[in-house]
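**Student:** Fold the following.
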Amino acid sequence: MTRVLYLIACAAGPAQYLDRAVRLAQGRGWEVCVILTPSAAAWWEPRMGELERLTGHPVRFRYKLPWEKDALPKADAMLVAPLSCTSLNKWGAGIADTVALGIPSEAVHMGVPVAVMPFFNQAQAAQPAVPRSVEALRSQGVRVLLGEDGYEPHPPKTGDARAFPWNRALDAMERLMRPGKADCSP
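**Tutor:** Alright, predicted model coming up:
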């Protein structure tokens, strides 16, 4: 039986290397579907066909129109990575103005395991909204991988997008899939 992973990326540095994450997840036996924020889609626009060929699915970056059918199979799990500071705070405030936020914000309340791994700098992490947003997501059952068990915010202007820990994010998301092993604590 094939497991379906929605890999959802925001416009943060590691999104440039999303194809690496797709290949890693596929190597673990996942059928991967990619969903992007509109800004991340703009980054991938010249290479969107590459992601579609790699996954065998269209890449979603906008809400579908009322008469359009779902283009993707049902997800067994979702990984939002990289999650930008802006998207973290929007989601934490209940704002789902992009398909990349709307789908996981509903899914977590429908029993779909959702993990997120942010990528932002220490100055952004110092914003008072960040801990409130992290707590809001965790209280809903989202596994937020921030800090020692996930991504440590980097000093401004020093983020290494190429070194984003995709495997750590996938490991944590897969732990959510194990019965009785879901851990949404910090």
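
**Student:** can we go C-alpha only for contacts and neighbour counts from here?
**Tutor:** OK.

**Student:** Can you report how many residues lie near residue 131?
**Tutor:** Using other Cα atoms under 10 Å, residue 131 is surrounded by 15 other residues.

**Student:** which element is it on?
**Tutor:** Counting by DSSP states H and E, the element that carries residue 131 is helix 129-139.

**Student:** Could you pull out the helices in the protein for me?
**Tutor:** 18-27, 38-44, 48-55, 85-92, 99-107, 122-125, 129-139, 166-177 (DSSP state H).

**Student:** Mind listing what's buried along the helix holding residue 131?
**Tutor:** Residues 129, 130, 133, 134, 135, 136, 137, 138 are the ones in helix 129-139 that count as buried (16 or more other Cα atoms under 10 Å).

**Student:** I'd like those residues written out as TSV, with distance to residue 83 added.
**Tutor:** TSV is the format used below for those (distance: Cα to Cα, whole Å):
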residue	distance to residue 83
129	15
130	12
133	12
134	11
135	15
136	15
137	12
138	14
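
**Student:** how close does the residue most central in space within the chain get to residue 103?
**Tutor:** Residue closest to the average C-alpha location in the chain (Cα atoms, centre = their mean): residue 80, at 0.8 Å. Plainly put, residue 80 is 10 Å away from residue 103 if you go by Cα to Cα, to the nearest Å.

**Student:** before we go on, could you also do this sequence so I can check it against the first one:
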Amino acid sequence: MISLIKQQPTLLLFFHGLDSSCETNKFTCIEHTPKYCLTVNYRQGFQLALDTYEDLLQQKMAEYPQIVLVGHSLGGWFANHFAHKYGLKSLLIAPCINPNVVLFNRAANLDDLPFPHHNSQMTKVMIEVNDEILAVATARQTLIKVPESWEVEYFEGGHHRIAREDKIKDYIDELTK
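**Tutor:** So this is what the prediction gives:
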């Protein structure tokens, strides 16, 4: 007799960028279910944001057997941080490589905020080369030697808000298989 136990779906946990929210088009364009985003005011304190996301992730990991992290801009740093910490798959959309530049006066010990890039889990990174916020040259230097499980794609043109919602959907499909 074959057992037909339905597997609980993969949760997509989204981290928005600085001064953004759950209403960002990077989150709303995602059709995957279930998905979740918590609006966090990063300007109230970096450690508070880290603790808030840590608590949220602990809760969601207890509820779902699989989680994929997605983040845009500063949220990309958070997604990458937790993907490395917990060995999770991730999609990093125009990720902030140096949060100390973005939050130079809002967090203690900013030198302790590296952008690790050795997670062995599948990681997709999308960067548009005309991004007016992200230091694309820094991203290229940082992401030059990544594991085979990573795919870093640079798109001609574009901007920081990301013009390629269809590509986000494609990456989500790959990561949630």
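
**Student:** Put one on top of the other, what's the TM-score?
**Tutor:** Once superposed, chain against chain, the TM-score is 0.50 (TM-score structural alignment, normalised by the length of structure 2); 129 aligned residues with a Cα RMSD of 4.1 Å.

**Student:** before we move on, back to that, can you pull the contacts of the residue nearest to the centre of structure 1?
**Tutor:** 7, 8, 9, 10, 114, 115, 116, 117 (Cα atoms under 8 Å, 6 or more residues apart in numbering).

**Student:** The first one maps to what in structure 2?
**Tutor:** I take that to be residue 7 of structure 1. Taking TM-score structural alignment, residue 7 of structure 1 has residue 14 as its aligned residue in structure 2.

**Student:** count of residues packed around that match?
**Tutor:** Neighbours of residue 14 of structure 2 (other Cα under 10 Å): 26.

**Student:** show me the contacts for it.
**Tutor:** 27, 35, 36, 37, 38, 69, 70, 71, 75, 79.

**Student:** Then residue 39 of structure 1?
**Tutor:** Neighbouring residues of residue 39 of structure 1 by Cα under 8 Å, 6+ apart: 10, 11.

**Student:** which position in structure 1 aligns with residue 50 of structure 2?
**Tutor:** Counting by TM-score structural alignment, the partner of residue 50 of structure 2 is residue 62.

**Student:** Would you mind confirming that its match is in contact with residue 38?
**Tutor:** Yes - counting by Cα atoms under 8 Å, residue 62 of structure 1 does reach residue 38; the two are 7.0 Å apart.

**Student:** between these two, who's got more neighbours?
**Tutor:** Neighbour count, other Cα under 10 Å: between residue 62 of structure 1 and residue 38, residue 38 has more, with 19 against 15.

**Student:** Going by distance to residue 171 of structure 1, which of the buried residues of helix 129-139 of structure 1 wins?
**Tutor:** residue 138 (17.7 Å; Cα to Cα).

**Student:** Residue 142 of structure 2 matches what in structure 1?
**Tutor:** So residue 142 of structure 2 corresponds to residue 133, using TM-score structural alignment.

**Student:** Could you measure from its match over to residue 72 of structure 1?
**Tutor:** 28 Å.

**Student:** Now, of the contacts of residue 14 of structure 2, which are buried?
**Tutor:** Buried members of those, counted by 16+ other Cα under 10 Å: 27, 35, 37, 69, 70, 71, 75, 79.

**Student:** Distance to residue 86 of structure 2 for these - can I get that in JSON lines?
**Tutor:** What follows is these, written out as JSON lines (distance: Cα to Cα, whole Å):
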{"residue": "27", "distance to residue 86 of structure 2": "22"}
{"residue": "35", "distance to residue 86 of structure 2": "18"}
{"residue": "37", "distance to residue 86 of structure 2": "18"}
{"residue": "69", "distance to residue 86 of structure 2": "11"}
{"residue": "70", "distance to residue 86 of structure 2": "14"}
{"residue": "71", "distance to residue 86 of structure 2": "15"}
{"residue": "75", "distance to residue 86 of structure 2": "16"}
{"residue": "79", "distance to residue 86 of structure 2": "11"}
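
**Student:** All set, thanks.
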